[in-house]
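> No letters, just coordinates:
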């Protein structure tokens, strides 16, 4: 049951790869990591063979292949109900799914103007109006989740969930392009996420990849 292979892209850049990797690492779900270096002559051929979409990430589990970050995480939630990867409370779960879906489909300015670069910190960068709106919206969502359902722990809904994994690359962006002005609640959450062993492991992996060339 637990024979998983997770295909990911460059750790410094691939925000979509970070999400399921972070979820599986933080939740303690064992997997084999298959790292596909992006934007190289051989990349397209490798991904065409490995991934139904030709993109990363992808999860291989026996005969099952899944090629979307949120779909991968939903699949794992079904396989590991004991890990409660969504909040147990129905209303909290509805909010968690809403904020995760909003991140999955939105925040286009933040994605385009502030690409993920996890090995960099405190890069001064102009904040265009679209980016400023996205930052304000993320701050609102993080604060809403923490204040409403976060009393039981440090994560958005107290205990770790898929919603946290979805926003892991955003916490990274808010460090790379800092200092980003956030509310105390949101800033505390960002700092907690960046200090997690799973995130630090990903960053160290990114540094190693860059050093290897």
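Done, it's in. This one's a predicted model, so the numbers in the text were calculated from it and none came from an experiment.
> From now on I want contacts and neighbour counts done on CA atoms only, so please keep to that.
Will do.
> got a list of contacts for the top helix by length along the chain?
With DSSP state H setting the assignment, residue counts place helix 129-149 as the longest helix in the chain. Residues outside helix 129-149 that contact it (Cα atoms under 8 Å, 6 or more residues apart in numbering): 92, 95-96, 99, 107, 109-110, 113, 155-158, 182-183, 185-186, 189.
> Derive a PyMOL selection command for the buried subset of these.
For anyone working in PyMOL, the buried entries among these, judged by 16 or more other Cα atoms under 10 Å, can be selected with:
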select buried, resi 92+95+96+99+107+109+110+155+156+157+158+182+186+189
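> quick one: the strands in the chain?
Listed in chain order, the strands of the chain (DSSP state E) span 4-8, 32-35, 58-61, 64-66.
> right, and residue 160 touches residue 85 too?
Yes. Residue 160 lies in contact with residue 85 (Cα atoms under 8 Å); the separation is 7.1 Å.
> ok, and the closest non-adjacent residue to residue 32?
Closest residue in space to residue 32, ignoring its immediate chain neighbours: residue 5 at 4.7 Å, by Cα to Cα, 6 or more residues apart in numbering.
> residues in contact with the one you found?
For residue 5, the contacting residues are 31-34, 59-61, taking Cα under 8 Å, 6+ apart as the criterion.
> Could you check how far it is from residue 79?
With distances defined as Cα to Cα, to the nearest Å, the gap from residue 5 to residue 79 amounts to 15 Å.
> One more: residue 90?
Look at residue 90 and residue 79: by Cα to Cα, they are 19 Å apart.
> Residue 88 now?
16 Å.
> before we move on, what about residue 71?
Counting by Cα to Cα - residue 71 and residue 79 are separated by 12 Å.
> which ones are touching the closest residue to residue 67 other than its chain neighbours?
What sits nearest to residue 67 in space, not counting adjacent residues and going by Cα to Cα, 6+ apart, is residue 58, at 4.2 Å. Counting by Cα under 8 Å, 6+ apart, residue 58 touches 6-8, 51, 65-69, 72.
> One more to weigh against that first structure:
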């Protein structure tokens, strides 16, 4: 299996399925396409992806694109990895929050892109503040229900989808205690950035 990802310090959508694939414990080939090169990045990506976007997974003659579709494919291909929990209620909630991230929080994603090499404190817009409050609320809801330490108890695809969010909070100096958190969400945010899988990605991104 091969996964094609974008520049690791910037490509939040690539990070998500890469983490899921890493959590399967299976061997895979990784191809990195450098982004933000006008006229060349798209052409290089098009050699791998019918959508001309990263990430994309190639498994034999099968090509799967879109981060959520890739994660679902990995869950089906490697069921023993338990990328989604066996409990159907937690699994449904996990899919809900992953889809919410996949299609929402556009202000946060636009105003605070993933930049692993950066540390700064910024004043964020009201729309982005609302996104942060909603994320804090959602994290706390799920952590309370599952008991933690991750959103659904054990690490899952839902956590893969929110790991890039955790990097944004760190990069832009966003303190969750300013947005309704009393501790659990902030601790979870730190935990996401301490997993061995994420640390491996970050080390490669910043070398």
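Looks like it came in fine. Bear in mind that the values here come from a model prediction, so they are computed numbers and not experimental data.
> Which position in structure 2 pairs with the residue nearest to residue 67 of structure 1?
In structure 2, residue 58 of structure 1 lines up with residue 56, judged by TM-score structural alignment.
> these two touch, right, residue 159 of structure 2 and residue 150?
Yes. Counting by Cα under 8 Å, a contact exists between residue 159 of structure 2 and residue 150, whose distance comes to 6.9 Å.
> Now for residue 71 and residue 79 of structure 1: what residues contact both?
If you check residue 71 of structure 1 and residue 79 against Cα under 8 Å, 6+ apart, no residue is contacted by both.
> ok, back up a step: buried ones in the longest helix of structure 1?
So, applying 16+ other Cα under 10 Å, buried residues of helix 129-149 of structure 1: 131, 134-135, 138-146, 149.
> Closest one of the residues you listed to residue 178 of structure 1?
Nearest to residue 178 of structure 1 among the buried residues of helix 129-149 of structure 1 is residue 135, at 11.7 Å by Cα to Cα.
> I'd like the distance between the closest one and residue 123 of structure 1.
When distances are taken as Cα to Cα, residue 135 of structure 1 and residue 123 of structure 1 turn out to be 16 Å apart.
> List of residues touching stretch 75-87 of structure 1?
With Cα under 8 Å, 6+ apart as the test, stretch 75-87 of structure 1 has contacts from 27, 93, 96, 157, 159-163.
> before we move on, back to that, any chance of the buried residues of helix 129-149 of structure 1 in CSV, with distance to residue 118 of structure 1 too?
As requested, these are exported to CSV (distance: Cα to Cα, whole Å):
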residue, distance to residue 118 of structure 1
131, 18
134, 19
135, 18
138, 19
139, 20
140, 23
141, 22
142, 20
143, 23
144, 26
145, 25
146, 24
149, 28
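> what about residue 160 and residue 85 of structure 1, which has more around it?
With other Cα atoms under 10 Å as the criterion, residue 160 of structure 1 and residue 85 differ in neighbour count, and residue 85 comes out ahead with 23 against 20.
> Structure 2: which residue goes with the more buried one?
Taking TM-score structural alignment as the alignment basis, one finds that residue 85 of structure 1 is matched in structure 2 by residue 83.
> Leaving out sequence neighbours, find the closest residue to that match.
Sequence neighbours aside, residue 156 is the residue nearest to residue 83 of structure 2 in space, at 4.8 Å (criterion: Cα to Cα, 6+ apart).
> what's the counterpart of the one you found in structure 1?
Under TM-score structural alignment, residue 156 of structure 2 pairs with residue 161 in structure 1.
> Residue 119 of structure 1 pairs with which position in structure 2?
If you follow residue 119 of structure 1 across to structure 2 using TM-score structural alignment, you land on residue 117.
> list the contacts for that match?
With contacts defined as Cα under 8 Å, 6+ apart, the neighbours of residue 117 of structure 2 are 9, 206.
> quick one: it from residue 195 of structure 2, how far?
Using Cα to Cα, residue 117 of structure 2 is found at 18 Å from residue 195 of structure 2.
> same thing with residue 62 of structure 2?
Residue 62 of structure 2 is 30 Å from residue 195 of structure 2, where distance means Cα to Cα.
> neighbours around the aligned partner of residue 42 of structure 2 in structure 1, how many?
Residue correspondence to structure 1 (TM-score structural alignment): residue 42 of structure 2 is matched to residue 44. The tally of other residues near residue 44 of structure 1 (other Cα under 10 Å) stands at 15.
> can you pull out the helices in structure 2?
Listed in chain order, the helices found in structure 2 under DSSP H are 12-24, 41-46, 67-77, 88-103, 106-111, 126-146, 157-171, 184-192, 196-206.
> quick one: the longest one to helix 157-171, angle?
In other words, helix 126-146 of structure 2. Computed by axes from the mean of the first three to the mean of the last three Cα atoms, to 10 degrees, the angle separating helix 126-146 of structure 2 from helix 157-171 equals 140 degrees.
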